[in-house]
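K.L.:
My questions are about this predicted structure, shown below with the sequence.
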Amino acid sequence: MNLLTNIDMETLWHMEFDNLFKTFFNVWYLSPLVSDLPPVGLWFETKDSAKVRYLCQKCGQGWTSMKGCVYFWYTLNISQNVGILYFKLMGQTCQKCNDNRFEHPLWYPEEVIKVLRNIYYKVGQTFYGFVRPNFEKQRRPGKPRSQHAKNLCQACQMGFCSNSSSKENVPNSKTDTVQTVLVVRIANRNTES
């Protein structure tokens, strides 16, 4: 099966990111977004999907998703010569336990490499003049046994899932590019006196 443990997965994400993003003349940093809230400020955002595996930490049940979602936010501060790429690996709730806990996905190495190459090309298109990058959509083979359960999907609940219609920037399956949306988020400031 060749799934990655959390430690191996983190190492692979950073190694592949470093290998790709070192070709840009700006310094780029990769960081998981821990919060459920998107970063504040001027960010581009996009998403990708992959075949992933989940394992319930409570009951031990495992399941596969052909549409495991990773969401990216990225920006480039030209004056400081620094780019930041945040990512969030979306979880799923165990159908058996159904206790509103999201299990973290286990990724296959080739799926990690695929989504990092895709975001590399998207960043290259946005900031470095890449023309019509080749986005890889192929996933590891698999046959889903059931329909997508939106009530168990963290990405659906946050409006990020490609099976969810609540987000305007869902990639169109008829196009060959992953859509990117530029968003500006302003922090709420309490003006207590």
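P.N.:
It's in.

K.L.:
contacts and neighbour counts: CA atoms only from here.
P.N.:
OK.

K.L.:
residue ranges for the strands of this structure, please.
P.N.:
Using DSSP state E, the strands of the chain run over residues 27-32, 41-55, 62-77, 82-89, 106-107, 181-185.

K.L.:
buried ones in the third one?
P.N.:
Meaning strand 62-77. 63-76 (16 or more other C-alpha atoms under 10 Å).

K.L.:
Centre of the chain to that strand, how far?
P.N.:
2 Å (C-alpha atoms, centre = their mean, to the nearest Å).

K.L.:
what's the answer for the last one, then?
P.N.:
Centroid displacement of strand 181-185 relative to its chain, using C-alpha atoms, centre = their mean, is 16 Å.

K.L.:
Now tell me what touches that strand from outside.
P.N.:
38-46, 169 (C-alpha atoms under 8 Å, 6 or more residues apart in numbering).

K.L.:
cool, and the first one?
P.N.:
The contact list for strand 27-32 (C-alpha under 8 Å, 6+ apart) reads 14, 17, 21-22, 81-88.

K.L.:
want to compare, so here's the second one:
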Amino acid sequence: MEEDAWKDAFQNEIIIRNISHFWSLDIEESFQKHPSWLQYTVYSFARFCCQLCGRRWASAKVHILFQIRLMRKTGQVMMHVFKQRCKLCNAAYYEQPEFIPENIEIALTMLVNRICEKFYNIPKENLPSRSFIRDGRQEGPHDSSNCEGCAHGVCHQNSNQGNVQYYRPRVTGTEWDRRYQNNRYTDQYDQDSGSCCNCCVIL
């Protein structure tokens, strides 16, 4: 995965929005949950290639998790892209997805939208709206048995999540203000697929 492409596109979005605070984006190779950070997920279209058999496949449900905080006028985003395995190889390991540049930009536009909305009180209707590009054909439903996000119990596409729940706490305006000032967030899972729901992609 092109780490520099993600970082450059993120900084470009920050500059375009004239955000005064310094923000950084770091990509975590292994999944780590930061409980006190704001959690935001998007589902993008991407392609995969098995390094064992050479099989290629596409998925419109590639789970990207952004964990966000703003502390002392410095913003930080930790990003993890959940990988997938080849369903034909018994010894397969998780492969990194390949994104087209347009979908990288769209994912980061959504991320900066959420930053503007949550940290700078910019109304959602005043933010740019973009949808992921579906570059190819996806075969069959989401393969939860070979999805890293499903294995960790954090993938919203997994219909067998057991007791894992995702919610937005019901709090008063005063309580939200206190959390913003102290940069403290309980388990908030915001999700976006860039379309009408989190399981479809606009063609």
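P.N.:
Nice, I can see it. Computed from a predicted structure; not experimentally measured.

K.L.:
and of the buried residues of strand 62-77 of structure 1, the nearest to residue 99 of structure 1?
P.N.:
Using C-alpha to C-alpha, residue 63 comes nearest to residue 99 of structure 1 of the buried residues of strand 62-77 of structure 1, at 16.1 Å.

K.L.:
residues contacting that closest one?
P.N.:
Residue 63 of structure 1 touches 53-55, counting by C-alpha under 8 Å, 6+ apart.

K.L.:
Take those residues and write them to JSON lines, including neighbour count and distance to residue 149 of structure 1.
P.N.:
Converted to JSON lines, those look like this (neighbours: other C-alpha atoms under 10 Å; distance: C-alpha to C-alpha, whole Å):
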{"residue": "53", "neighbour count": "21", "distance to residue 149 of structure 1": "15"}
{"residue": "54", "neighbour count": "22", "distance to residue 149 of structure 1": "14"}
{"residue": "55", "neighbour count": "18", "distance to residue 149 of structure 1": "16"}
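
K.L.:
Go through the residues you listed and name the one nearest residue 152 of structure 1.
P.N.:
Closest to residue 152 of structure 1, out of all of the contacts of residue 63 of structure 1 and judged by C-alpha to C-alpha, is residue 54, at 12.0 Å.

K.L.:
Would you confirm that that closest one contacts residue 66?
P.N.:
No. Assessed by C-alpha atoms under 8 Å, residue 54 of structure 1 is found out of contact with residue 66, at 11.2 Å.

K.L.:
Skipping its backbone neighbours, what lies nearest the equivalent of residue 139 of structure 1 over in structure 2 in space?
P.N.:
In structure 2, the residue paired with residue 139 of structure 1 is residue 133, using TM-score structural alignment. Of all residues not flanking residue 133 of structure 2 in the chain, residue 103 sits nearest, at 6.4 Å (C-alpha to C-alpha, 6 or more residues apart in numbering).

K.L.:
Repeat that for residue 98 of structure 2.
P.N.:
residue 47 (5.1 Å).

K.L.:
What lines up with the one you found in structure 1?
P.N.:
By TM-score structural alignment, residue 47 of structure 2 lines up with residue 53 in structure 1.

K.L.:
Provide the aligned range in structure 1 for the longest helix seen in structure 2.
P.N.:
Secondary structure assigned by DSSP state H gives helix 101-119 as the longest helix of structure 2. Using TM-score structural alignment, helix 101-119 of structure 2 corresponds to residues 109-127 of structure 1.

K.L.:
Done for today, thanks.
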